[in-house]
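In: only geometry, no sequence info:
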């Protein structure tokens, strides 16, 4: 999302003092005690089979055994949860999110999104990443991209790379600071993007590129080996030149398939703008309260939302047709066996954390993907893309105990996952009631002062020696 320094500064006079949020710490428990979740059915997202009547044994955040239900428990110290015939599957991984306050991670977790890939990182994200991983903060764990490396010269929270040397410096800085991946924007020149990719390979840091196509004067095969390519919308806007041309789409998909690089469609964000352009304020009024930071909400209402709220009926009709074609693109990507990743672009255009992940899955299913394919795109596919396929994305011995337990079989209906009966994160189990309480507490304790400081400092701290712009960005959804 585009953050104006002037806008944030003006907000200072309108916001009262908020205390910094307290750490959400786990209850005091014996760290060596095992958690048993009994009488559950395990959904294998690899095969699509359901393992009936099982018992999970979890210790220190890992699954250490999968037994028959009601296997006798011999541990003297343990925690027991009767799963009551619920269905267990791996936690969801959202591969495209934007968040600048810690409430977002609790909100996402409360809807079963146990891991997020943040796609415009700031240094506070790295601190939060460590706290979430070591359990001193409750919420979805996170993978953090660098600040966007782009060709803009006036975009706040971007590394501005006008030359190959700028790109090399940006990649080197991001690696040294500890970011997990590089996010490269689609308006870099071919010379600059090549330098970025060479340096990222040298530094052993993966790259995700905005737009599933090369920049001008660059070959498609130069995009091999990326962590992912973002936005089906950019296939429509780029190679297809805004035309619903099925022949050109087929040619593009054939070329994409040869790259063997995952694609994140992010249908949800186009659905969001379509609803705003069609229903205007009536749609905005349906969004859940508190899921987006009030500071970002205020910024969005004074910036990006205006275009869609004020758009004519013709624009709404155009958006509906375009969304349908983006779903067709997604279906054709699936039919071509191109790996797809669930990524919601939550946090942009008031798209609510957690719920947006489920809307992305719903839109992919509506596009024609089987439910199992959607579940894979939200679990094992992103785990592999992140290089975490031995830790995340499966319910198996040795894997992280990041799980969703739902009342009904998610292979029959994705909707059952939206409001989970339990979520297990790093071996700690949260009931539906506990998740709601945690979510509300995170919303109530949100610190706008902290978020304002983060957004202001993000431009200033990295601008020295990196070419990062601290100006006001332009365009619509320029950081998706």
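Out: Yes, it's here. These figures come from a predicted structure and were not determined experimentally.
In: please count neighbours and contacts with C-alpha atoms only from this point.
Out: OK.
In: against residue 277, how distant is the residue nearest to residue 273 when sequence neighbours are not counted?
Out: Leaving aside its sequence neighbours, residue 273 sits nearest to residue 308 (C-alpha to C-alpha, 6 or more residues apart in numbering; 6.6 Å). Distance of residue 308 to residue 277, given as C-alpha to C-alpha, to the nearest Å: 4 Å.
In: check it against this one:
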């Protein structure tokens, strides 16, 4: 699934072109023409307002938006002359949600493992436009995309930013970085004459020197951050879900190179030893954390490392693993191991005081169902207000973009969603978003 040819730049160009052609032909002209164009002044009249900075629910609130950003947040129902007015008096307004772990350019299906031998990068790119729209419609106005195959999410990000297709704001890691035969090695499981020997240009490293090369390739190809694989995973065709797959020295080299290039580092890690090495190595976040132990949690608190639990992914793969033919046998075995324990692990981390940001591993389950994660997090013992903050202020801090994102406040981007009812009383309401605005542009409004 990964392009090993020297024509990589041309492939990215073709991917971007495929995205543009696909959506220019499929969306209404008005939506296409107005994408990214916000009214000069607009006013949202909210029945209730979740102030994530203060951690409280307010009553009737007026949000004044100028162009792409919030101008004022006022108590009560107030008008502004010449403004476009939107009536949300029966709804609760809150910041656009942030999913800190997605894969918008893929979708795991029963044919996923064979599709990679038939599909071109453009096939993934065109489908990604559909997944991006579903994600935005679900109320997620920003995502971290933690892994693709041909830097196709870079092209998707650029198309969204240019207003060519609708979708969430994307911060992408491009291809993941890992070791030969590990969770990042897309040739794992291939027969030997197809597998080849992927190297740093494809994100596969086996030394600190390789690590520097791989990170610099990501900078060259337009990534926003780095994703590494210091432990085994569920959906690769290897036998272990939790073995350590990067040395501490390799992790430290990746982090040093990443910081040189202004990148943060996210670490996929199910296994306790992989988590320990990643935290000591200086990563910003641990993704999944299924087998996290007390030592890991203590280290994470000491280092200020975030946890992104992705409970929904574990639940979903456990459910699918019992269906014949959905996964290869070794993948199904790993899914049955991870699924029953990932939720409890997240609950223990919350009780221990580990910093938590919201993320789901979208693509492992169907895109657009991201908000089911809130329900699973409540079941793990986390309060609804904390969860909404995990998907807003916490996630913005993890991204290091809290000045622009994460709350509805003057000067920040006008990313606003609304639901009918109070999600603090019923968190499942976040699965029924009725209004979506990103940077002052309304993308969804329904009763």
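Out: Nice, I can see it. Because the structure is a prediction, the values reported are computed rather than measured.
In: where does the TM-score land?
Out: The TM-score (TM-score structural alignment, normalised by the length of the second structure) is 0.76; 375 aligned residues with a C-alpha RMSD of 3.1 Å.
In: residue 308 and residue 277 of the first structure: who's more crowded?
Out: residue 277 (27 against 20; other C-alpha atoms under 10 Å).
In: name the element that one belongs to?
Out: helix 267-279 (DSSP states H and E).
In: residues in contact with that helix?
Out: The contact list for helix 267-279 of the first structure, computed with C-alpha atoms under 8 Å, 6 or more residues apart in numbering, reads 231-233, 283-284, 305, 308-313, 315-317, 319-320, 323, 326-327, 344-346, 348-349, 351, 356, 359-360, 363-364.
In: and for stretch 27-46 of the first structure?
Out: Applying C-alpha under 8 Å, 6+ apart, the external contacts of stretch 27-46 of the first structure come out as 49-60, 69-70, 75, 77-89, 372, 375-376, 379-380, 394-395, 409, 427-428.
In: thinking again about what came up before, OK, contacts around the residue nearest to residue 273 of the first structure?
Out: 273-274, 276-277, 280.
In: residue 132 of the second structure now?
Out: 104, 166-168.
In: go again with 10 Å.
Out: 103-105, 138, 140-141, 143, 156-157, 160, 165-170, 367-368 (C-alpha atoms under 10 Å, 6 or more residues apart in numbering).
In: repeat for residue 175 of the second structure
Out: By C-alpha under 10 Å, 6+ apart, the contact set of residue 175 of the second structure is 2, 145-153, 184, 201-204, 214, 218, 221, 223, 226-228.
In: 8 Å - rerun?
Out: So residue 175 of the second structure contacts 146-151, 202-203, 218, 227 (C-alpha under 8 Å, 6+ apart).
In: list only buried entries from these.
Out: Among the contacts of residue 175 of the second structure, the ones that count as buried by 16 or more other C-alpha atoms under 10 Å are 146-151, 202-203, 218, 227.
In: corresponding residue for residue 352 of the first structure in the second structure?
Out: Under the alignment (TM-score structural alignment), residue 352 of the first structure maps onto residue 366 of the second structure.
In: count of neighbours near that match?
Out: Neighbour tally, residue 366 of the second structure, other C-alpha under 10 Å: 16.
In: SS state for it?
Out: Assigned with DSSP: H, G, I helix; E, B strand; the rest coil, residue 366 of the second structure falls in the coil class.
In: what's the spacing between it and residue 141 of the second structure?
Out: 17 Å.
In: again, but for residue 283 of the second structure
Out: In terms of C-alpha to C-alpha, residue 283 of the second structure sits 25 Å off from residue 141 of the second structure.
In: swap in residue 407 of the second structure?
Out: Taking C-alpha to C-alpha, one finds residue 407 of the second structure at 12 Å from residue 141 of the second structure.
In: now the common contact residues for the two.
Out: Contacts common to residue 407 of the second structure and residue 141, judged by C-alpha under 8 Å, 6+ apart, are residue 96.
In: list the buried residues for the helix or strand harbouring the residue nearest to residue 273 of the first structure?
Out: Using DSSP H and E, residue 308 of the first structure sits in helix 304-309. In terms of neighbour count (16+ other C-alpha under 10 Å), helix 304-309 of the first structure has its buried residues at 304-305, 308-309.
In: checking residue 372 of the first structure next. Helix, strand or coil?
Out: helix.
In: tell me how many other residues surround the counterpart of it in the second structure.
Out: Residue 372 of the first structure maps onto residue 385 in the second structure when the alignment is built from TM-score structural alignment. By the criterion of other C-alpha under 10 Å, residue 385 of the second structure has 19 neighbours.
In: what segments of the stretch 301-447 of the second structure are helices?
Out: In the stretch 301-447 of the second structure, the helices defined using DSSP state H, counting those that start in this stretch lie at 311-321, 329-338, 342-352, 372-379, 384-390, 393-399.
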